[in-house]
Every structure is written in C-alpha cells, then in structure tokens.
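K.L.:
Below: sequence and its predicted model.
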Amino acid sequence: MKKDQLTSRRRALLAGAAALGAAGAAAGLFGLGAGEEAVRAPAPAAPGPPARRPLRPSAYRLQPLTGYGPPRAVPGRPPVRRRPLLSVSGIGRTMVLTFDDGPDPRYTPDILDTLRAYDVRAMFFVCGEMAAAHPHLLVRMADEGHVVGNHTWSHPLLTRLTGARIRTEMERTCDVIEDTYGERPRWFRAPYGAWNRAAFRIGAELGMEPLAWTVDTLDWTEPGTRTIVDRVADGAAPGVVVLSHDAGGDRSQSVRALRSYLPELLDAGYRITVPSRLQV
C-alpha cells in the first residue's frame, strides 16, 4: 500500500474515533426563567470513553479550550425562547460570574489575573468591536478556560433596530469570536437587558442561548467597591448569575471588588463555574 494511502486510512480511523468519543459526551442542564422547561440531551447512540474519576474544578478549568484534542461536536440549534435564562442548574452551591462590554486592556487582564489566582472560570460577554481591537485577550480567555459570549458588535439598544441590523451586530461578533477565541459563541446577552422576539430568534439561528442574570452589581454606576461586594454577598445563592463589567467606563471598582468577594464566596462553600450548553 502506498504511503499516501496509509496516511489517508490513518486519518479516517482517527476521525472515526473522535466522532465516537464526541457522541458519548454528557451534557448538563440550563437554569430557566419562569414558564420554561429544562431540556435534556438524547441518550448517546454509542458508549463514550471509559469512565474516569471526576476532576476537581481546578483540574479542568485551566485546560485550554482550543488547539488540543479531537474536534468538538457541533451543537444543534437551540430553541427560540420568549425570555432569557436567568440562572443555572448545578449540584450544590454553584454560581456563575459574568463580565460584560470588554475586553478592555485596562481592566480585563486584572480580572483574569484574579480568576487565575483562585483557579476559577467565568463568562465574558464581549462586544465585537472591543474583541477585534484586543484579540490577545480573547486568546488568553480561551487558554485559561473561560467562556466567551456574544454581546453584539457596538452595544446598541436592540429594541430600536431592525431584524437585519440585529443580525449584523450578532453575526459580526460571532465571526470575530470564532477567529480569535477558537470557536463560535454558544451564549448571547442583549445590551441593557433589552430583548425582543427578533433577538431571541436570530440568536437561536446563530446557535446561541440567551443568558441574563440574577444579581446585578450595578457596578457601572461606580457605587463604591464595598457596595459592589455587599451586593454580591447579599445575592449569593445556588444557581445565581452575577452581572459585572470589565469595560465601558472606569471599572477599577469592579476589579477591586472581585478581589474581595471571590475568596469570600469560595470560603462560604460556593463553586464558581460556567454553564454547559446541551447538545441538542
């Protein structure tokens, strides 16, 4: 058999093995707003890889998301929702930290440094124009295991835009995230929390789930570091999604607040994690 024929056969075998492994991957649950039902992934058609002992959160979080291992399975299109997801489902005292409007080289690196110091992951809902200007920060987010979501290109009020303009805002940002982060986003968040039917529909067509928040720190008003810390502490509960910002103004209070409330949450027994999208 010729050398290139052997190479082709080897590639085919490797691709088949990767596909079988992806088919057996398990998926979690979403936290839904009122009136929604959680959706479970269908049973896998073939057994997955051998069971392994569960990894500690820290052992998984800092694994790079791109550049290693078999290709990821492409998720199916999510349902078109009528309201965003407000919380997440998980075992025990699970919370999610989210940061909007970045990345900003003045504040995002400090936030990433703090998250790395405590070995946790967070979600960053980025604006496309900011991501395009600072792609190295998205590369770092990917390398350190954070999840990047779509926060539109220029942070407009979606309820005042046509469907075509909403699609452009979202799609351009999806493309930038894919080019720099390594995969297309699976989550989106409407600027100002202003959702409409077109935004839900277009987001679903682009393969994204809408995620809102449970606790708003209102850090964009610059209320003071202690106030931000208190708002997170007062709102802490299983399944909570916390909204903060790493761009859009002076976010030095947000940076300092994270350094304070993150160890407090961990000491209180909370597990800071990121949600999983169902493979549907």
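P.N.:
It's in.

K.L.:
Please count neighbours and contacts with C-alpha atoms only from this point.
P.N.:
OK.

K.L.:
which element follows the biggest strand by length in the chain toward the C-terminus?
P.N.:
Counting residues, the longest strand found in the chain (DSSP state E) is strand 94-100. Following strand 94-100 in sequence order, the next helix or strand is helix 108-117 (DSSP states H and E).

K.L.:
Use this one as the comparison:
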Amino acid sequence: MNKRKKTRWPVWLVGFIVLAGGILGINLMVQNVLAGNHSVTENVEVSPSAYPGLNIETRTKKTKHYILSISNVLTNNKEINTPIQTWVNDQEKKFLTQVKTGTKTLQGDHRAELNITVDTNKINDHLYSLVFTSYQITTGGANGQSIIKSFNIDTAENKILNLSDIMTYDKATVNHIMSIVKEELKKQKNVHSYVFEAELQKSIKNPSGWKWSIGNGVFTLYFNKYEIAAGAAGTVQVNIPLKSLHSYLKKDLTKKWNITYENNDEPKGKRPTQPPLDPKGKYVALTFDDGPHPKVTPRVLKTLKEYNTKATFFMLGVQVEYYPDMAKKVAKAGHEIGNHSKSHPNLANMSLSEVRKQIIESSHRIKDATGEKPTLFRPPYGAMNESVKKVTKEQKTPIILWSVDSLDWKSRNAQAVNKEVAKNIRSGSIVLMHDIHASTADALPHMLKSLKKQGYQFVTVSQLLSLNKSTGNGPYYNQ
C-alpha cells in the first residue's frame, strides 16, 4: 500500500499565511464596520417592464451609515449592458469611497444616500433613450449632488447610439442649436437668470459630450448642476422640438424610427365623487407607498376587492413609467392615487428647483398613465423642507403623512405587520404600508378581516380629510 506523502510547510510560510489572512480579515471587517455592514438590509429584484426587450433591476440597501437605492435597465445584449453597468458601478464606488471617508460624521439619522433612477423614452419597440440620474448625499453639506448620464440604445442592432448616428452636424449646425437652446432657456424663468453664458457656449460647442435623448416629439439636452448655471438652478433640461432640427436629422431617420414631431396629448379623466361619510363612523385609511409593483400590487388589489375596500396608493413616477398598465388598474379599481415623488429621494436635502422637478414630473407621469392628476402628496421618508411645502401648495396637493407605521419595510414579516397595526390602530388612523413587499400582501387578508370585525370601515385619505373638514396644505398625520 502506498502511503500518502505528507507536505511539510515551512514554519515561516505558515506564519506568513496566518498573518496575511488575519490582516485581510481585519481589513474586511474594518471596511464592513465603516460602511455599517454589521446591520445590513439588502434586496435585489429583476422584473420585466412595460418596454419590449427591457427589464428593470431594483437594488436597495440600508446600513447604519447609508441608504442605497439603484434602478438599472437590463437588456439581452452584453454590448449594451456593459457600459451602462460600468457607469452605475462607478457611481456606487465613488459614493462608498466618500462614505468611508466621512463615516465619523454619519451618526443617528444622518445617513448618506445614493439614489440612481432611470427615465425611459421609447422611440419604438427597439429604440430607447435611457436617462439616468445619480443623486448623492454624503457629508458635503445639506444639499445633495445630482449627476445625469444618458444612453441611447438600439436593441435590434445591439448597440449604444452616438449623436452621429442620428444627426449630421458641423459648426453651423452647432451654432443654430446654440441659438435654439438660448431661446428655450429664456422660457425657464426659474433657470434663465442663473445661466452662465461662457459655460453654456463651452458645453454646446462640444457635441461629443452632450447628454441627450429623443422622445415624444422632442430632442432633449441635459446639463448637470453647475455645468452651465449656478447651483440654485440645479440640473437643467432643455427640450427642443424635433421639427426645429428636421434638416439636421439623418434622412432615413423618421421613416426607419417612426419618429413623430409633435407632442402627444395628455389623456383626460375625472374620478367620480365619493359619497359623504357618517360622522359617527369608525374609519381608517390604508395607504400603500413606492408602487406600483408588477407582482405585489395585483395581490393587494385582489384582496382589497374581496373585502370591498378602497385605499390610497402613493406612487413613484419611475414605477408608473415602467408599469403604466398597473397604475391604470389601480385607478380603474376606484382607488385613490397620490404622488410620492419621481424617484424617492430625501426632498429635505434638495433645492427648490430639484423638489419641483421631483413632484411635477411624477405628477405628469401618473396623469399620463391613469388619466387623472394626483391630488395628494407624501414625501419620501416623511422628510420635507420649505421647498416641499411651497411646491405642494402651488400644486394644490396637501402633504399626507401617517399615524400608524406598519413597519412592513423593516420586518418583511406578515405576522409582525399585523401585530404592529393592531397595536396602534384607532378610528381616524392613516396606516402606512408598501405595495412592493410580498409580506405586506401576505398580511393584508388577516388585517382587513380583523379590522372589519372590530367595526372599522376603510376609506381613502381624501374621504378621511373631508370627514374632519381638513383644509390647507398640511402636513396631515390624522389620529
């Protein structure tokens, strides 16, 4: 029988390996602690969108020191996915580096935040303009920083398009576009006074650096904060009617891509009036945030229908954009729809112009999908500043908070959700839930059955406010 020969390692080598492993382990542990990874809540989900060939990946992460929320678009092609993923990864890497550097200043509720969202402009079933916004709050002051990056993709030819693929341009073309941009900026009264002429000239004269998209009859240019204007202007967007650029577009473009030159009309719709409530009744308003979701929202709707219950859904503009049919189903079922911002940032750390964009753009998307403009607003995290109050007052959308937090976002457990609601519910309560967690859909049947047994009736937030004769902008927590 052959004896297996034992390998003898030199003592110095064994010691080195142990030491190196120890140092590596300590280094990783330190990095995890610095990033708050000893208390991490992370979720990754990939689901099909309303756009052919595109899937949406949503990744959320909460640690002691930061909150991360990233939306990304995935296609079936590596040549398209790789540069997009590289940019997203680069944004996350820079963010985490800054978090690590400033960890000592991130205590209590002062957590850093990275919020990456994507707007999708559909040209046809294989041509899309993807406009990413990376919004970061680290330790560099109260206001965050927004960075915009656009990717124009062709899923049929499996490539990312360059400006030269759609437009023939030379010095004369650039000068003409410069004049159009200036005229369009004059119409933006909240931006025009902050524009730096020299910086605008510098940016426009570099077409290879343009951040652009096409959709709904317009060619759009995007400028990062401080790129062409003072910080008070925030990020700047200029929409140029495609008909103004007709002579510069590639000749076969309109036929091949089926591009239209006029903006589409917005759908019109009107919600039926609700009957008045009995002042002696026992009412609660159930609310659902962060949707619509392609898997969870249908389950929530089914349960609400079974119990003949109406609720209020505070929707995100980016979610409505990707799942417009689901938003439409919520409205068609007779539920109330509120605005929850475009991309769920902490509005309390944003400028007036940034807050206005978050609220108004989300409102437009909800109206496009459902046919009705939302009449209520709930700020993400319940965070607000004077800018939020100003814009919501302008839009006539009262600020709605909550009096019962189900903590479904934290527990992700149906029994825990029901226990939390049962413990804190009372007549007049506004209950906070999220129609993006499967556990919330799991909890709902027992919750409705139990509350109905106790004599509660379920109403929308607007009905609850009318019962209390509430007027003004709020914020409203109710009982």
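P.N.:
Yep, that arrived. What you see is a predicted model; the values in this text were computed from it and never measured.

K.L.:
Quick check: TM-score for this pair?
P.N.:
Superposed pair, TM-score by TM-score structural alignment, normalised by the length of structure 1: 0.66. Supporting alignment: 196 aligned residues with a C-alpha RMSD of 2.3 Å.

K.L.:
In structure 2, what stretch matches the longest strand of structure 1?
P.N.:
Using TM-score structural alignment, strand 94-100 of structure 1 corresponds to residues 283-289 of structure 2.

K.L.:
which residues are contacting the matching stretch?
P.N.:
311-316, 340, 426-436, 456-461, 464 (C-alpha atoms under 8 Å, 6 or more residues apart in numbering).

K.L.:
among these, which ones are buried?
P.N.:
311-316, 340, 426, 428-436, 456-461, 464 (16 or more other C-alpha atoms under 10 Å).

K.L.:
Which ones among these lie within strands?
P.N.:
312-315, 430-434, 457-459.

K.L.:
and which of those residues is nearest residue 222 of structure 2?
P.N.:
residue 315 (25.1 Å; C-alpha to C-alpha).

K.L.:
What's the match for the closest one in structure 1?
P.N.:
Match for residue 315 of structure 2 (TM-score structural alignment): residue 126.

K.L.:
For that match, list the residues it contacts.
P.N.:
Per C-alpha under 8 Å, 6+ apart, neighbours of residue 126 of structure 1: 100-103, 148-152.

K.L.:
Still touching in structure 2? Go through the residues you listed.
P.N.:
Retained in structure 2 (both residues aligned by TM-score structural alignment, their matches' C-alpha atoms under 8 Å) from those: 100-103, 148-152.

K.L.:
which of the residues you listed tops the neighbour count?
P.N.:
Per-residue neighbour counts (other C-alpha atoms under 10 Å) across these peak at residue 150, which has 32 neighbours.

K.L.:
ok, that one touching residue 175?
P.N.:
No: with contact defined as C-alpha atoms under 8 Å, residue 150 of structure 1 does not reach residue 175; the gap is 10.1 Å.

K.L.:
now residue 382 of structure 2: how far from residue 405 of structure 2?
P.N.:
With distances taken as C-alpha to C-alpha, to the nearest Å, residue 382 of structure 2 is found 11 Å from residue 405 of structure 2.

K.L.:
Look at these two and report which has more neighbours.
P.N.:
A side-by-side neighbour count of residue 382 of structure 2 and residue 405, using other C-alpha under 10 Å, places residue 405 first with 17 against 14.

K.L.:
The more buried one pairs with which position in structure 1?
P.N.:
Residue correspondence, TM-score structural alignment: residue 405 of structure 2 in this structure matches residue 216 in structure 1.

K.L.:
re the thing from before, I'd like the ones in strands among the buried ones among the contacts of stretch 283-289 of structure 2 laid out as a markdown table, including distance to residue 373 of structure 2.
P.N.:
Output for these, formatted as a markdown table (distance: C-alpha to C-alpha, whole Å):
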| residue | distance to residue 373 of structure 2 |
| --- | --- |
| 312 | 14 |
| 313 | 13 |
| 314 | 12 |
| 315 | 12 |
| 430 | 22 |
| 431 | 23 |
| 432 | 22 |
| 433 | 22 |
| 434 | 21 |
| 457 | 26 |
| 458 | 23 |
| 459 | 19 |
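
K.L.:
Just the closest of the residues you listed to residue 278 of structure 2, please.
P.N.:
Closest to residue 278 of structure 2, out of all of these and judged by C-alpha to C-alpha, is residue 457, at 10.7 Å.

K.L.:
Contacts only, for the closest one.
P.N.:
281-284.

K.L.:
mind running it again at 10 Å?
P.N.:
281-285, 309-310, 427-428, 448, 451 (C-alpha atoms under 10 Å, 6 or more residues apart in numbering).
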